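Peer 1: Based on what follows, work out the 3D shape:
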Amino acid sequence: MGILDKRQKKLFHLMTLEVVVYNLESALRAQEGGADRIELCDNPGQGGTTPSYGMIEVVRQQISMDVFVMIRPRGGDFLYTSDEFYIMKRDIWQCQKLSVDGVVFGVLTSEGRIDKKRCRELIEKARPLKVTCHRAFDMTRDPLEALEDCIEVGFDRILTSGHQPKAVLGAGLVGELIKKAKGRIAIMPGSGVNEDTVEEVIRKSAADEIHFSAATLKPSGMAYHNNAIAGMGSAEGGEYMVRTVDPERVKMMRKLAMGIIGQQKA
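Peer 2: As a prediction, the model looks like this:
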């Protein structure tokens, strides 16, 4: 192996790629593309909710990389009832039985702060699994306060867009959070991270983990189409398209990320 190849191999391990997936095929194609970890969810239209136990089990059986599972009982806000909180605890217990590597959740108070009591309880129940605070973090009133709260209760990682709709817009804050964290917790930018934005996100934030979808749509195998119905009653449509992951996009994201890290390390 030449000098350049050795350098590339070293840089390869300086960036962690997490791909969010919503079905088994997407998980397999993310692995084919060289992702390091997947976040397994359901309901992309709602920002991700907890997938079925059957889905978690089969993905775990067929995927060799780390599998993190979304623990979110519904879409909408992150202020949960007692029953919803109980559901989250039961889902974490099931994830432990299915031998996943980590879980992803976030609970807020009505005042827009991290609910430290409930998050701490969920984290304690989740161990020894790794635990990520998802973009509930972006809905807090004060990101620096929320950072310290996440560290205090024991989260391993925060997924954030820097309190903006897209990570490229919040990359400056992501960088500030990384500096403030001083290695006490991992900070991973996500939301709208793609081939057009990944270099700017990494350059501005100095992040060493990124979260993205690399999503694509493929035509359904259905020969018959009932064109009178779209979206099963909604305006979205999509019955005859299947969401998956493009492994070539994952590979390109790795290449672009390594290029920026190489410049930073030069």
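Peer 1: from here on, contacts and neighbour counts on C-alpha atoms
Peer 2: OK.
Peer 1: Contacts only, for Gly112.
Peer 2: Residues in contact with Gly112 (CA atoms under 8 Å, 6 or more residues apart in numbering) are 139-141.
Peer 1: Using CSV, lay out those residues together with neighbour count.
Peer 2: Compiled in CSV, these are given as follows (neighbours: other CA atoms under 10 Å):
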residue, neighbour count
Met139, 18
Thr140, 20
Arg141, 14
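Peer 1: out of these, who's nearest Leu40?
Peer 2: Among those, Met139 lies closest to Leu40 (CA to CA), at 21.4 Å.
Peer 1: The closest one against His163, yeah?
Peer 2: Yes. Under the criterion of CA atoms under 8 Å, Met139 makes contact with His163 at 7.0 Å.
Peer 1: And for Phe68, the neighbour number?
Peer 2: A total of 25 residues lie near Phe68 under the criterion other CA atoms under 10 Å.
Peer 1: One more: Ala214?
Peer 2: Counted with other CA under 10 Å, Ala214 comes out at 26.
Peer 1: Distance-wise, check it relative to Gly170.
Peer 2: 20 Å (CA to CA, to the nearest Å).
Peer 1: Now do the contacts for Asp138.
Peer 2: Here Asp138 is in contact with 160-164 (criterion: CA under 8 Å, 6+ apart).
Peer 1: Could you look up the SS state of it?
Peer 2: helix (DSSP: H, G, I helix; E, B strand; the rest coil).
Peer 1: same thing with Pro165?
Peer 2: Pro165 - assigned by three-state DSSP - is coil.
Peer 1: okay but it is in contact with Gly190, surely?
Peer 2: No. Pro165 is not in contact with Gly190 according to CA under 8 Å; the separation is 9.8 Å.
Peer 1: Can I take it that Glu195 is in a strand?
Peer 2: No. Assigned with three-state DSSP, Glu195 falls outside any strand and is coil.
Peer 1: and it, how many neighbours does it have?
Peer 2: Glu195, neighbours per other CA under 10 Å, totals 18.
Peer 1: which residue sits closest to it, ignoring its sequence neighbours?
Peer 2: Using CA to CA, 6 or more residues apart in numbering and skipping the chain neighbours, the partner closest in space to Glu195 is Met253 (6.1 Å).
Peer 1: what's near enough to touch the one you found?
Peer 2: Contact analysis of Met253 by CA under 8 Å, 6+ apart lists 194-195, 198.
Peer 1: in a helix, that's where it is, yeah?
Peer 2: Yes. Met253: assigned to a helix according to three-state DSSP.
Peer 1: Following up with a second sequence; could you model it the same way so I can compare the two?
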Amino acid sequence: MTVALEVAVQDVAGAVIAREGGADRIELCAALGATGGLTPSAASISETCAVGIDVHVLIRTRPGGFVYSDDELDVLAADIAAAVQLGARGVVIGALRPDATLDLAGTRRLVDAARTVEQTAGRAVDVTFHRAMDAVADPVAAITALGGLGVNRVLTSGGAARAGDGSAVLAALVAADSGVQVMAGGGVDVGSIASIVATGVHAVHLSAKTTVPDPGATGPGGGTAAALERTDPTTVAAAVAALRAAGGRT
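Peer 2: Next up, the predicted model:
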């Protein structure tokens, strides 16, 4: 069994660290710590795709919940097309209804946008349904419905604050045999990887981030001074080693 390792990164340097550390792919986003992740800039996507690792781009235009208006869905669909045209191998999407069920029409619209640009690009585009999955009332029903929409994988903690505590739901999602890969993510640390792999998931996702002091001043209008987030090479290497030790890769 091979369990893929996906690392969430925010810049070119993080992508290089993930590639050199042995990760299989990255999720590229912006403002991860402050917002949970937003769509990165066009230049960030383009430059990161040149690093030489598969890049899956988070498509999320604002923080907050996952209930989107038609206008917001228009922007999300346009961002999907732009990300793939800039070199992304996958996109990470999600849309819900106010009653904590999948927004099937909205999600179909986003998947269709990916499949349309897939034809233009002449290569396969992976679609991951992000941790909006952890807000749905019935995750097994949700993953089955997502399979019907052509989603490739879901990113989920099993509904828990940390994926290591969501093992029962992760195992149930794998057992549903929906045709959708299950990628465990959310609060994953190196010590929890073995128990997560034991659920049968297809991939593990972690941010592997650390913080460093901000060397510059912010000033009026510059926001609040805070430490800067960086991808930690030691954590990436340890995650790969933990996957190997758990039998997740040869």
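Peer 1: The residue positioned nearest the centre of structure 2: which element?
Peer 2: Nearest to the mean C-alpha position of structure 2, by CA atoms, centre = their mean, lies Glu27 at 5.1 Å. Following DSSP states H and E, one finds Glu27 of structure 2 within strand 25-28.
Peer 1: tell me, that strand lands on which residues of structure 1?
Peer 2: With TM-score structural alignment applied, strand 25-28 of structure 2 matches the range 37-40 in structure 1.
Peer 1: superposed on structure 2, where does that stretch end up, distance-wise?
Peer 2: Per the superposition on structure 2, stretch 37-40 of structure 1 and its aligned residues are separated by 0.3 Å on average (mean CA distance after the TM-score superposition for structure 1).
Peer 1: quick one: contacts of that stretch?
Peer 2: Outside stretch 37-40 of structure 1, the residues within contact range by CA under 8 Å, 6+ apart are 16-23, 27, 30, 51, 56, 65-70, 104.
Peer 1: what about 10 Å?
Peer 2: Outside stretch 37-40 of structure 1, the residues that touch it by CA atoms under 10 Å, 6 or more residues apart in numbering are 16-24, 26-28, 30-31, 48-51, 55-56, 59, 63-71, 101-104, 211-213.
Peer 1: need the strands for structure 2, in chain order.
Peer 2: Under the criterion DSSP state E, strands of structure 2 are mapped to 4-9, 25-28, 54-58, 90-93, 126-129, 153-156, 181-185, 203-206, 209-212, 228-231.
Peer 1: As JSON lines, those strands with distance to Gly248 of structure 2 would be great.
Peer 2: Listed next are the strands of structure 2 as JSON lines, based on distance: least, CA to CA, whole Å:
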{"stretch": "strand 4-9", "distance to Gly248 of structure 2": "8"}
{"stretch": "strand 25-28", "distance to Gly248 of structure 2": "16"}
{"stretch": "strand 54-58", "distance to Gly248 of structure 2": "19"}
{"stretch": "strand 90-93", "distance to Gly248 of structure 2": "22"}
{"stretch": "strand 126-129", "distance to Gly248 of structure 2": "21"}
{"stretch": "strand 153-156", "distance to Gly248 of structure 2": "18"}
{"stretch": "strand 181-185", "distance to Gly248 of structure 2": "13"}
{"stretch": "strand 203-206", "distance to Gly248 of structure 2": "9"}
{"stretch": "strand 209-212", "distance to Gly248 of structure 2": "22"}
{"stretch": "strand 228-231", "distance to Gly248 of structure 2": "22"}
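Peer 1: just so I know, which of the ones you listed lies nearest Val67 of structure 2?
Peer 2: The minimum distance between Val67 of structure 2 and the strands of structure 2 falls on strand 90-93, with 12.0 Å, by CA to CA.
Peer 1: first vs last residue of stretch 165-183 of structure 2, how far apart are they?
Peer 2: With CA to CA as the measure, stretch 165-183 of structure 2 spans 14 Å from end to end.
Peer 1: Of all the strands of structure 2, which one comes closest to Arg249 of structure 2?
Peer 2: With CA to CA, the closest approach to Arg249 of structure 2 among the strands of structure 2 belongs to strand 4-9: 8.1 Å.
Peer 1: The closest one: how far from the chain's middle?
Peer 2: Offset of strand 4-9 of structure 2 from its chain centre (CA atoms, centre = their mean, to the nearest Å): 8 Å.
Peer 1: and if you look at stretch 25-38 of structure 1?
Peer 2: 13 Å.
Peer 1: nearest spatial neighbour of Glu32 of structure 1, skipping sequence neighbours?
Peer 2: Nearest one to Glu32 of structure 1, counting by CA to CA, 6+ apart, is Pro247 at 5.9 Å.
Peer 1: Give me the aligned partner of that neighbour over in structure 2.
Peer 2: Aligned partner of Pro247 of structure 1 by TM-score structural alignment: Pro233.
Peer 1: can you pull the contacts of that match?
Peer 2: Contacts of Pro233 of structure 2 by CA under 10 Å, 6+ apart are 14, 16-21, 208-210, 239.
Peer 1: Go again with 8 Å.
Peer 2: With contacts defined as CA under 8 Å, 6+ apart, Pro233 of structure 2 is in contact with 17-18, 21, 208.
Peer 1: before we move on, what about Ile56 of structure 1?
Peer 2: Going by CA under 8 Å, 6+ apart, the list of residues near Ile56 of structure 1 reads 40, 69, 95, 98.
Peer 1: now structure 2: which of those residues match?
Peer 2: Compared against structure 2 with both residues aligned by TM-score structural alignment, their matches' CA atoms under 8 Å, these retain 40, 69, 95, 98.
Peer 1: can you count the residues close to the third one?
Peer 2: When neighbours are counted by other CA under 10 Å, Cys95 of structure 1 registers 23.
Peer 1: Tell me which residue of structure 2 matches up with it.
Peer 2: So Cys95 of structure 1 corresponds to Ala83, using TM-score structural alignment.
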